[in-house]
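**Q** pasted the sequence and its predicted model underneath.
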Amino acid sequence: MKALVLAGGKGTRLRPLTHTSAKQLVPVANKPVLHYGLEAIRDAGITSVGIIVGDTGNEIREAIGDGSRFGIDVTYIAQEAPLGLAHCVLIARDFLADEPFVMYLGDNFLIGGITGPVKVFRQSDYDAQILLTKVTEPRFYGVAELGPGGEILSLEEKPDRPRSDLAIVGVYTFSPAIHEAVRAIAPSARGELEITDAIKWLIDHGFRVHSHLVSGYWKDTGRLQDLLECNRIVLEGLEPRILGSVDGLSEVTGRVALEPGAIVENSVIRGPAIIGACAKINGSYIGPYTSIGAGCVVENTEVEYAIVLEDSTLRGVSRLTYSLIGRNVEVTRSEGLPNTHQLMIGDHSRVQVQA
């Protein structure tokens, strides 16, 4: 069995961060989202992995390499434009050959892994298996409507008026029958080959399609609130470790991971929280559900429920919360009068300030 991981796409909902970085490499608890998916695939016993890449392909290649450090063998497949999930299957035909495979969306986050669903598929004669979970805003996802016996009645991609609250999780399992389906469908109104249309084609032509309800935690990390929530969930299960240095004037409580080379001085850290390697925390408060990346400097600042990427500086900020701060960013206090906010912000940004 093989795996096809989708790591293309533009990540428009996380701009401006994704103008310069792949959305699949945004970290949760200081580890890229894509790493969690590759580890789940490996743990399910799959080692041959094709990764679909687009504009950020060079960054993905640099971050993943040949896959050996994950215990997998990686083949990269370039997609010229984001033309739909079914298009990814189409261009990966040579790699996939005639083997069954898992298709895994690289920006998805699924607690508990995929070992169970993969085992069910391997022991069955299904031609496709989709995972479903209940969500509060189904219009943002592919949606499935099930009959009283669990049969799939309909599938819609991001419908304006969803027929159910069951979102299609970004992990699919297919037999080689899917190759006929993706060749048979036409692009949707948004110009993409939709995987939901390919699955509907399988159902309409008598192939066996199974739905599996996921009880564990799942998120598509394409939005800020989902990314912060994933960070919270992972930090809840954090194993405490103090591998850096903490001075006698500091207080570290709860589940806190302090990576090698990190320095904490005259500060309070209340977990769950993770402080990356060689980060420096001075005169600051780091509150729960916060990830501080490697090489960051946090001075005279209060921050909680936030993700700060590596090599950024927060200095003199009275309160920062519910935030995602990119790499090599400076957030500092303006000195002198008048007491103003001074901002240099890129396109598609969002900033909230207290008047």
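**A** Happy to help now that I have it.
**Q** hey, let's count contacts and neighbours off CA atoms from now on
**A** Will do.
**Q** run a quick neighbour tally on Gly142.
**A** For Gly142, the neighbour count with other CA atoms under 10 Å is 21.
**Q** go on, Ala184?
**A** There are 11 residues near Ala184, going by other CA under 10 Å.
**Q** how close does Gly57 get to Ile64?
**A** For Gly57, the distance to Ile64 equals 10 Å [CA to CA, to the nearest Å].
**Q** same check on Gly45?
**A** Distance from Gly45 to Ile64, by CA to CA: 18 Å.
**Q** take a look at this one as well, against the first:
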Amino acid sequence: MKGVILCGGLGTRLRPITYSMPKQLIPIANRPIIFHIIDSLVKANITEIGIVINGKEDIFKNVLKEYENKDISYEFIYQNEPLGLADAVLASERFVKDDDFIVILGDNFYEVNLTSLIKDFYHTSSSCSILLYEVEEPHKYGVAEVKEDQVLNLEEKPKNPKTNLAITGIYIFDSNIFKGCKEIGPSWRGEFEITDSINWLLYNGYKVTYKILKSLWIDLGTPGDILYANNYKLSKIKSNINGLIDEKSKTWGNIFVGENSKIYNSIVRGPAIIGNNTIIENSYIGPYTSIMNSVKIIDSQIESSIILDKCLISKVSHVVDSSIVGSNSTITSNNSQKKANSFVLGMDSNLILY
């Protein structure tokens, strides 16, 4: 079985971060979202992976260097335009050939035993298996109507959903899905929907099964979703200090500190993760904070935030809270009296707080 990760789309709800980087590369606990997906595939012994993109190839290549010397192979698959999930799946046909394959949307964050899903797929002898999740607002998702162990029908973002079973964006297919992708037309949204392709399988006598996920699943569409996933991942880290924490500093909870990082006269409350070559001085780092590499934080307070590479945060005496700060950004303060600040900054931002 092969793996296909869909990394197209514009990520408009995550702007301005996604003006400069694909949303699949935003870090969760200092690892890009796509790394968490690749790791789950490798854990299920899937080592041939196709990554569907429609831009920013150089950025993907640079980030994915981490996997070059590992026991997996990956290749980029090009979708000329973001015309919908069915179009993205169809773009992978040459890579997949006649093999079975698992498709995962690149903005999914989950705790799923993929090995168990694959075993169920083969046990049921189906052409397609989809993973479902019970949600409170099903009209925002693709929704499945099911009976016993089989899917009856799928509908994309229905006004009056028949169930609360949302399609998570994790699918297992055999090569028959390509027939469905070729037969459908664009939906009312102007996209080639994967739900329509799966319905084609249903209407043409192919078996479609499902599993309902009871553990964690998040569709990472907004900054709040990113921060929630980050908090969840940090809640599971273990302490590992590879850098320097001086005797004037105090720490509580589980804290990861990367190589060549230095913490002087500061308070760090875990869970928190600090990358490599980072300096924290005269500052407070609160729980659920992820700080990437080559960052400088001086005379400042931060908690429950994600700070990307090469940022400088200086003299921010009030708390930077629930924020995402793009790489190479600078935040300084000029006697602000606010108790807390929350924001999302894109790459190379320069913010002065008054």
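**A** Noted; the coordinates are in hand. Just so we're clear, the structure is a prediction, and the values are computed from it rather than from any experiment.
**Q** mutual contacts of Gly57 and Ile64 of the first structure, please.
**A** Residues touching both Gly57 of the first structure and Ile64 by CA atoms under 8 Å, 6 or more residues apart in numbering: none at all.
**Q** how about Arg223 of the first structure, what does it touch?
**A** Here Arg223 of the first structure is in contact with Arg13, Leu14 (CA under 8 Å, 6+ apart).
**Q** leaving out sequence neighbours, find the closest residue to Phe140 of the first structure.
**A** Computed as CA to CA, 6 or more residues apart in numbering, the closest residue to Phe140 of the first structure that is not its neighbour in sequence is Lys158, at 5.2 Å.
**Q** isn't that neighbour right next to Tyr141, touching?
**A** Yes. Here Lys158 of the first structure reaches Tyr141: they are 4.8 Å apart, a contact under CA atoms under 8 Å.
**Q** comparing the two, which residue is more hemmed in?
**A** Neighbours per residue, other CA under 10 Å: of Lys158 of the first structure and Tyr141, the larger number sits with Tyr141, 20 against 14.
**Q** skip the chain neighbours and tell me the closest residue to the counterpart of the more buried one in the second structure.
**A** Using TM-score structural alignment, the partner of Tyr141 of the first structure in the second structure is Tyr141. Spatial nearest neighbour of Tyr141 of the second structure, excluding adjacent residues (CA to CA, 6+ apart): Lys157 at 4.8 Å.
**Q** for Pro138 of the second structure, see how far away the one you found is.
**A** 7 Å.
**Q** and if you look at Met292 of the second structure?
**A** For Met292 of the second structure, the distance to Pro138 of the second structure - CA to CA - is 35 Å.
**Q** please apply the same query to Glu81 of the second structure.
**A** 27 Å.
**Q** comparing those two, which residue is more hemmed in?
**A** Taking other CA under 10 Å, Glu81 of the second structure and Pro138 do not tie; Pro138 has more neighbours (23 against 13).
**Q** contact partners for the residue lying closest to His212 of the first structure once chain neighbours are set aside?
**A** Among residues not flanking His212 of the first structure along the chain, Leu131 sits closest, at 4.8 Å (CA to CA, 6+ apart). When the contact criterion is CA under 8 Å, 6+ apart, the partners of Leu131 of the first structure are Ile168, Val169, Gly170, Val171, Tyr172, Ser211, His212, Leu213, Val214.
**Q** swap in 10 Å and give it another go.
**A** By CA atoms under 10 Å, 6 or more residues apart in numbering, Leu131 of the first structure lies in contact with 114, 117, 144, 166-173, 210-214.
**Q** looking at those residues, which is nearest Thr332 of the first structure?
**A** Gly170 (38.6 Å; CA to CA).
**Q** what's the local residue count around that closest one?
**A** 22.
**Q** the aligned partner of it in the second structure sits in which helix or strand?
**A** Using TM-score structural alignment, the partner of Gly170 of the first structure in the second structure is Gly169. Assigned by DSSP states H and E, Gly169 of the second structure belongs to strand 165-173.
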